[in-house]
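[1] coordinates only, sequence not included:
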């Protein structure tokens, strides 16, 4: 299983950056997870739009799904349009982004497969276990397993025992870490810090932690240090272009 980071900014893309977006590959199958703002140009540096096999969206905030629109446009307006793209998302999460174009324009470019957080899915070679994690809108964390390896991804989430259960024993945890160590009172149920991500990775016995969704301007070095006070395994930042081979 190969994970490639397309972007890892939270809320909006910083200069030269992109929001949440992750390409997960196994046995030639390409799964795009959370196509947030500015991720499609980075995706297209690696593969053409028709080579994406499926999309998984954790929740409906635009920094996690806005670039589904240009991806579908690229497929729909191709000289030889590919088969409809399977798109997995919680109910209603993609209503806004799918309404950006005139009715029917992108209908043949995708097939929407809505699921409820807690469902188990088969997406190509991936076995996907989803879990409802706390956020301001319904957010489905996901555990992807293929080839004997497991990647757990929180989407956006406040700290919760559910995150630990999602990640328990995984090879890698890709974890929300908007802040370094202190989360504002107004966001404590819906967003996390690097410190909390480190603690949850330790509790889940995950050897490799990648911090993602850092708000633009957040000190990455400070975030790594904060996570390291709780977790003594490998820790990194989900920086664009980073590729991690879980095998």
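    Noted; the coordinates are in hand. All values reported here derive from a predicted model rather than from experimental measurement. Numbers count the residues shown, from 1 in each chain.

[2] only C-alpha atoms from now on, for both contacts and neighbour counts.
    Will do.

[3] and for this structure, the residue most distant from the center?
    residue 79 (29.8 Å; C-alpha atoms, centre = their mean).

[4] for residue 199, helix, strand, or coil?
    Secondary structure for residue 199, judged by DSSP: H, G, I helix; E, B strand; the rest coil, is helix.

[5] can you give me the buried ones in stretch 76-96?
    Buried residues in stretch 76-96, counted by 16 or more other C-alpha atoms under 10 Å: 76, 82, 84, 85, 86, 87, 88, 89, 90, 91, 93, 94.

[6] next, the contact list for the closest residue to the fourth one other than its chain neighbours, please.
    Nearest residue to residue 85, sequence neighbours excluded (C-alpha to C-alpha, 6 or more residues apart in numbering): residue 110, at 4.2 Å. Under the criterion of C-alpha atoms under 8 Å, 6 or more residues apart in numbering, the contact partners of residue 110 comprise 72, 83, 84, 85, 86, 87.

[7] now residue 178
    Contacts of residue 178 (C-alpha under 8 Å, 6+ apart): 10, 191, 192, 193, 194, 212, 213, 214, 215, 218.

[8] for it, which non-adjacent residue is closest in space?
    Closest residue to residue 178 apart from its sequence neighbours, by C-alpha to C-alpha, 6+ apart: residue 214 at 4.2 Å.

[9] below is structure B, check it against A:
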């Protein structure tokens, strides 16, 4: 299982970069996790839009789904150019029916509602979900294949249930939208101490901080997280690749 960070910014993309988007590959199957602003442009540095086999969404805030519309058109235009890709399944929750309905576009994409209370099979991946603490319905994901485990928090304030959900993961991709002296609870986000505590309590093997703030010295997030977590820790950045 190989993870490539396409975008890692919270709220909106930094200059010439992208907000949330992560490419997960295994045995030739390509899943994009979230599709925020700027992701389609940056994705093409790694694979082409028609090479995606599935898209998996945590929630419907624009920094996680803004580029779905241009993804429709990329695959549509590829069809006009003679390389028509198959219908792309887009997995999302249906707790917001208006947003879920937008996932189906002609015969280009098809929205598929996942049941957050049941495992989901996406190609070779088994995905389980945990509802997060966020202003809109949002789900963290535990993704497993061939004995390896990746946990992606999506957007959430800290809650104790995260620890058992993330237990012994090979990789924790954890949101970190605030510095340690700040509280993100009201906005539905974690700070650096929350992320480090979560990683340590869950005994994960490595930690990547993502959904980054647009201010301050970002390395401070790592310095604060490792006060709570003793394992390898780094910031997400475009092009960061981790193979499990």
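    Here it is on my side, so go on. Just so you know, these numbers come straight off a predicted model, no measurement behind them.

[10] would you pull the TM-score for this pair?
    Superposed pair, TM-score by TM-score structural alignment, normalised by the length of structure 2: 0.93. Supporting alignment: 241 aligned residues with a C-alpha RMSD of 1.8 Å.

[11] where along structure 2 do the helices fall?
    39-43, 62-65, 68-80, 97-101, 161-165, 192-201, 219-225 (DSSP state H).

[12] who wins for proximity to residue 21 of structure 2 among those helices?
    Closest to residue 21 of structure 2 of the helices of structure 2 is helix 39-43 (C-alpha to C-alpha; 6.0 Å).

[13] helices or strands next to that closest one in the packing?
    For helix 39-43 of structure 2, the packing partners by 3 or more C-alpha pairs under 8 Å, 6 or more residues apart in numbering; DSSP states H and E come out as strand 2-7.

[14] just checking, what packs against the strand it packs on?
    strand 21-26, helix 39-43, strand 241-243.

[15] widest-spaced pair of the contacts of residue 110 of structure 1?
    Among these, the pair separated by the greatest distance (C-alpha to C-alpha) is 83 and 87, at 12.3 Å.

[16] which residue packs closest to residue 142 of structure 2, ignoring adjacent ones?
    Ranked by C-alpha to C-alpha, 6+ apart and with sequence neighbours excluded, the top spatial neighbour of residue 142 of structure 2 is residue 151, at 4.5 Å.

[17] end to end, how far does stretch 58-67 of structure 1 reach?
    Across stretch 58-67 of structure 1, the terminal residues are separated by 14 Å (C-alpha to C-alpha, to the nearest Å).

[18] contacts for that stretch?
    10-12, 19-21, 33-40, 57, 89-90, 92-94, 97, 137-142, 155.

[19] repeat that for stretch 180-197 of structure 2.
    133-135, 155-158, 174-179, 209, 221-222, 224-229.

[20] which of the residues you listed count as buried?
    Among these, those classed as buried by 16+ other C-alpha under 10 Å are 133-134, 155-158, 174-179, 209, 221-222, 224-226, 228-229.

[21] which of these fall in strands?
    Under the assignment DSSP state E, those contribute 174, 175, 209 to strands.

[22] can you list those residues in a markdown table and add distance to residue 233 of structure 2?
    Converted to a markdown table, those look like this (distance: C-alpha to C-alpha, whole Å):
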| residue | distance to residue 233 of structure 2 |
| --- | --- |
| 174 | 11 |
| 175 | 13 |
| 209 | 8 |
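
[23] residue 56 of structure 1: what's it in contact with?
    Here residue 56 of structure 1 is in contact with 31, 32, 33, 34, 87, 88, 89 (C-alpha under 8 Å, 6+ apart).

[24] same thing but at 6 Å, please
    Residues in contact with residue 56 of structure 1, defined by C-alpha atoms under 6 Å, 6 or more residues apart in numbering, are 33, 87, 88.

[25] circling back: in strands only, show me the contacts of stretch 58-67 of structure 1.
    Per DSSP E, the contacts of stretch 58-67 of structure 1 map to strands at 21, 33, 89, 139, 140, 141, 142.

[26] if we can go back for a sec, I'd like the contacts of residue 56 of structure 1 laid out as TSV, including distance to residue 187 of structure 1.
    Shown next, in TSV, are the contacts of residue 56 of structure 1 (distance: C-alpha to C-alpha, whole Å):
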residue	distance to residue 187 of structure 1
33	24
87	29
88	27
